[in-house]
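Trainee: Pasting a predicted model and its sequence here:
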Amino acid sequence: MSRRGGRQPFNPRAGFQRTNNNKEDDGKGVSNVILKQARSSGQLNLSNRSLATVPQSVWNINIDVPPEAKNVSLDNQDERWWDQTDLVKLILASNKLEELSNDIQQLPALTVLDVHDNKLTSLPTAIGELRNLQRLNISHNCLTELPSQISQLHDLLFLHVQHNKISVLQDGLGDLNHLENLDVSNNQLRDLPESIGSLRKLKSLNASENQLLLVPSTIGNLKGVRMLELSSNRLTSLPEEMGYMSSLEQLHVKFNKITSLPPFTKCKDLKELHAGNNNISELSVELLQSLSSLNVLDLRDNKITTIPEDLIKVTTLTRLNIANNNVSSLPYKLGNLTSLRSMVLDGNPLRSIRRDIVNRGTMELMKYLRSRIEETPEDAPDSSSASDPSSVIGRTEAVAGKTLDYSNKKSGTIPVSLWEPAKESGVTAVNFSKNMLTQVPENLILLHKTVVDVNLSVNKIPALPVEMQMMVNITRLDLGSNGLSTIPAVFETMTGMRELVISYNRFTKIPEVVFTWSNLENLLANDNQIGEIDLTGLKRLTKISTLDLQNNDIGEVPPELGTVTSLRSLLLAGNRFRNPRPAILNKGTVALLAYLRDRIPT
């Protein structure tokens, strides 16, 4: 029937509204061309367009009749508007939006909604209708609360609400049982809801820069969390239950008022503990015994008076920062921490060690501590055969617990008698440090199927053999204190590398092959001759967490280094650049990265 009058018959396209179809642009920054592309791809990016409101055509994108529908013909198969794709990704970031319409419920297929960097003061209740939503970024707005309807988004994986004015998180947050990444940093939170312990799939939680007075004991239920950031709050203690977070790898609690640390009983994977700028006065034996995998321990700016001898049980420790405490002496046995590459002691009233020794650097200090260890009868071997690798006892002592340890022997070769037992035992770690090796032992390749940790530090090795490319399972390689200046490009096969130590060598730049190791987390390259920071290469290392470039020849720090947000520890002191100044460097990594970002030219 005619549309001019009378009752119209059923129209299968009823619900499509024809608005602005004759216009190329709706007057609000969204052209029909863009909308057409969005209907085809299912993605619409309207970021940085100075939008004060979201055009109605965006909310109606899946229900309006598009302009191309007017030209439908059997001869024109390119305009298949009826095959349009539901919008699944909507980006409205960096605009001037003060509100979102409840018409957002007309986009039920959305999986990604990004409205960060706007002026939103609230969210529509209809946001709870977006049941397919997986990523929600509402950071950098003016929100004072989250609507309770957020708890209905059961498929949500990422929720970023940092840099708002939120003071309370509802208990309904615990209903987001698929959530993996939660960032509520830089708000006004005084506590976290008890229900946060229900987020069993959470892997990363950032609640830094708030006003938290305590952490709920239910946090111990977060068995999947790997990174926990609680820095810059008002915490005076941490719950004992935090020790049950069995997957925890990084814990940041800097700039609080914490007086003691709980033992991390079941945190067997904890690699970095950053607890600087607190009121910690002592380190308990229970705490140190629980840190079996720790690489980085940052306790600067506390009130510690004594470093317990039990610290030597943390055999994996590579970096120790106890600057600005009240430590007057160090246990000499600390010199036996063979993996330690950086120890910062500035600002302590050390009396037992001369200042000139401290100023020589970590390696010389460690050497001094070892020289002061008094040998006792129980330290001496029971018989000569115990140190003889050709004897049964000697081989058993060298090859034990999946480790081949022939370190500190001042030897130029590795005894042939050790290789076969090592291969049969399937050793995973090799330690040849503190010898006089002038080349990598050829037989090391025999262990390429099982070895993941190789320590060749403190030798006289000038080059690495290309045959080492066969050792594809290596995750940690320590080449510190040798005569190296390059790493062969063929080492790109070592894709599982997570930690590389090349300190105290002759490198003038970070080897190109290092930037192919996408899993690299820790790179210690201090005390070389590196002249510049390869920003392009570093950005390829998406998991880089620790970068030590101290005491090199770097003349300039690119501001864009501040965008490498995965960094948790950035050390640049002892180079020839003038900016950032030492005062900025001493404020820590978070402040340094923020300083650099603020200086990125626009």
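Mentor: Looks like it came in fine. In this text the structure is predicted, and so the values were computed from the model without any measurement.

Trainee: from here on, contacts and neighbour counts on C-alpha atoms
Mentor: Fine.

Trainee: In which helix or strand does the residue lying closest to L345 once chain neighbours are set aside reside?
Mentor: Nearest residue to L345, sequence neighbours excluded (CA to CA, 6 or more residues apart in numbering): A323, at 4.6 Å. According to DSSP states H and E, A323 maps onto no helix or strand at all.

Trainee: residues touching A323, list them.
Mentor: Taking CA atoms under 8 Å, 6 or more residues apart in numbering, we find A323 in contact with L299, R300, D301, V344, L345, D346, G347, N348.

Trainee: Now list the buried members of these.
Mentor: Of the members of the contacts of A323, the ones counted as buried by neighbours, 16 or more other CA atoms under 10 Å, are L299, R300, D301, V344, L345, D346, N348.

Trainee: sec struct for the last one, please.
Mentor: Under DSSP: H, G, I helix; E, B strand; the rest coil, N348 falls in the coil class.

Trainee: Could you check how far it is from V168?
Mentor: Note on N348: its distance to V168, by CA to CA, to the nearest Å, is 40 Å.

Trainee: Second structure for comparison follows:
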Amino acid sequence: MSKKFPRTVAVFDTKTKNNDCAVSDSELRRARKTGKLNLSDKHLVLWPEEILKLGVVHSDNNEIDLEGKISDDNYKWWELEPLKYLDLSSNNIKKIPNQINQLDGLTTLLLQQNIVESLPLELGHLRNLVKLDLGYNKLHKIPSELSSLKELRTLNLSHNVFKKFPEVIYDLVMLNSLDISSNIIEIMEPGIGFLTRVVDLNISHNKLSSIPNDITSCKALKDLNMSNNRLTSTGLPELINMQNIEKIQLQYNCLTLLPVITGCSELKEIHLGFNEIQTLIPDDKEEEVTIEELSTLSHLQVINLRNNMLQKLPKEVSCLQNLVRLDLSNNNLKELPATLSLLPHLESLLVEGNSLRSIRRDILRGGTTRLINHLKQLLPAEELEKNVNAQFPCTAVNEFPDRYTMRCSRAVNLACKDLCSIPDKVFEEAVAVPCTIVDLSKNKLPLVPSGVWLLYKTLTDLNLANNQLKEIPFEIKNCANLRYLNVANNQLKTLPDELGNCTRIRELNISCNSIQEIPESVYQLLAVEILNFSDNKITSLDAEKMLQLKFLANLDLTNNNLTNVPPLIGNMKQLRSFGLDGNGLRALRPAILAKGTEAVLAWLRNKIV
């Protein structure tokens, strides 16, 4: 007979309302000292009331006393931290209390994997919040008060029950990362273009049939995930000149045509599997035009076209000289172009599930290397010789875009060409289009090409960054519609007075130059929202003139020669980001700078006499 041992642990833990929301003394003490509290996966069903008392550090005879919870002579109030980091993820919390506004020092709030159904209006008072994670809840709307979260950089609303894209998100202009995947969103109104700083955007696993055209205004976007929706080719805008984008995911949609991605020069991956794409190049396009477009995708490494309806692969695909992986599985291909063998970096070519009758089955089963060798044998000798001599047509394309390419993109894109000059003829063609964007960044231009000013009527975006410019010509005064000007990383010592005529400029980047004082013309840009003067030699600020810029939200003065900041700058309450690191500031201590823009402005206001 086996020996029986007495049961020492109950099979079921009888819980009460009190221990369902209890926080231990040690956790509270640690939170008071570090400003961080982690209560994830604690089986909480109610928001612990003790947390709300951690927002403000109180003093009473040098002790902390939260209803008897914390009282210790070893903890002096000036050594303790208000709560900045709160993790309540993986619990069963249904309601966020209205008193959450007491935690106004929070920078990170993690509430994913709960059962929250609605958000309190008071959540909008957490104006220092940088990261908010509400994924895996039961939210269906967001209160408009959340538009006050101007410091928010990361927002996760995935796996909820939104039916319409919350337009309040468009007011969160400082967002870098937005995830609203795995909802049931059918409608997305225009406005996404206001998120000019967003780098990662995930709207996958919804029910969207179209995307707003202004998504191309998200200039900082690197990772765009639109997979698992109901997108059609007519509902997808042309993704033109999104020059920072590196990855596009469009698999599991209803596309019949390859999306227009002309000018996406940094694109590395595009995923188009499980659509209804029949052709990559429309019949009305000429070979030269196709080569010109493909040559702008010089960094493309991965193309996924599996499970489509492709009947033919154009030979011009060989222009993608950095291609590493090409997935053509489960299509209707009957042959492969021999020019695929000219791709020097191709490591994976997947073609199973096609009717490639001209290629023996043993070759197809032999893997990528054997298939490439077979295609090379089919390549005409003269074309192979051209490739060996680096004279294959795709590498001999004129470095200047033609009118068709510019008409598709509405842009003159000549970035990263090592150019020292650009003929006026290029811009004369651009006037006929007409183009609104000119990107001449990352070249070796000592002067701004005179042809640029031919576009003065339509020019809205001008990028001259990373060149060798020593001055900006006075002709810029005629560009009345200019909204974006980037002259970073040049050799500028000032800006022309005529720049003040460009009163519609919203963003000006003059970082990494030799500016010693902010030019007078900048103070005339009354519509400007973003000013980047970082990494210059600025020694002082004119507070009274700066106060004229009522719409200025982002002012970056990091790494300059400032020794003090005028207290009147504190009255610029509209500022959401104020960069001052890397200066020799005497009064503004690093501890104050570390608290963020709002704390710096408050400190400056307190110094006003």
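Mentor: Cool, got the structure. Worth saying up front: this structure is predicted, and the values here are computed from it rather than measured.

Trainee: which of the contacts of A323 of structure 1 are also in contact in structure 2?
Mentor: Counting by both residues aligned by TM-score structural alignment, their matches' CA atoms under 8 Å, the contacts of A323 of structure 1 that remain in contact in structure 2 are L299, R300, D301, V344, L345, D346, G347, N348.

Trainee: And the fifth one, how close does it get to V358 of structure 1?
Mentor: This means L345 of structure 1. Distance, L345 of structure 1 to V358 of structure 1, by CA to CA: 8 Å.

Trainee: same question, the third one
Mentor: D301 of structure 1 is 18 Å from V358 of structure 1, where distance means CA to CA.

Trainee: how about the helices in the stretch 301-450 of structure 2?
Mentor: Ranges of helices within the stretch 301-450 of structure 2 are 361-365, 368-378, 381-388, 403-409, 424-432, based on DSSP state H, counting those that start in this stretch.

Trainee: Those into a markdown table, with extra columns for distance to P143 of structure 2 and mean neighbour count?
Mentor: Formatted as a markdown table, those follow (distance: least, CA to CA, whole Å; neighbours: other CA atoms under 10 Å):
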| stretch | distance to P143 of structure 2 | mean neighbour count |
| --- | --- | --- |
| helix 361-365 | 57 | 13 |
| helix 368-378 | 54 | 16 |
| helix 381-388 | 60 | 13 |
| helix 403-409 | 37 | 20 |
| helix 424-432 | 45 | 18 |
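
Trainee: between those helices, which gets nearest to L297 of structure 2?
Mentor: Nearest to L297 of structure 2 among the helices of the stretch 301-450 of structure 2 is helix 403-409 (13.1 Å), distances taken as CA to CA.

Trainee: what helices or strands is that closest one leaning on?
Mentor: Applying 3 or more CA pairs under 8 Å, 6 or more residues apart in numbering; DSSP states H and E, we find helix 403-409 of structure 2 packed against helix 287-295, helix 424-432.

Trainee: need the strands for the stretch 51-200 of structure 1, in chain order.
Mentor: Per DSSP state E, counting those that start in this stretch, the stretch 51-200 of structure 1 carries strands over the ranges 89-91, 112-114, 135-137, 158-160, 181-183.

Trainee: Output the ones you listed as JSON lines; include the columns mean neighbour count and distance to N522 of structure 1.
Mentor: JSON lines is the format used below for these (neighbours: other CA atoms under 10 Å; distance: least, CA to CA, whole Å):
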{"stretch": "strand 89-91", "mean neighbour count": "19", "distance to N522 of structure 1": "34"}
{"stretch": "strand 112-114", "mean neighbour count": "20", "distance to N522 of structure 1": "31"}
{"stretch": "strand 135-137", "mean neighbour count": "20", "distance to N522 of structure 1": "29"}
{"stretch": "strand 158-160", "mean neighbour count": "20", "distance to N522 of structure 1": "26"}
{"stretch": "strand 181-183", "mean neighbour count": "19", "distance to N522 of structure 1": "22"}
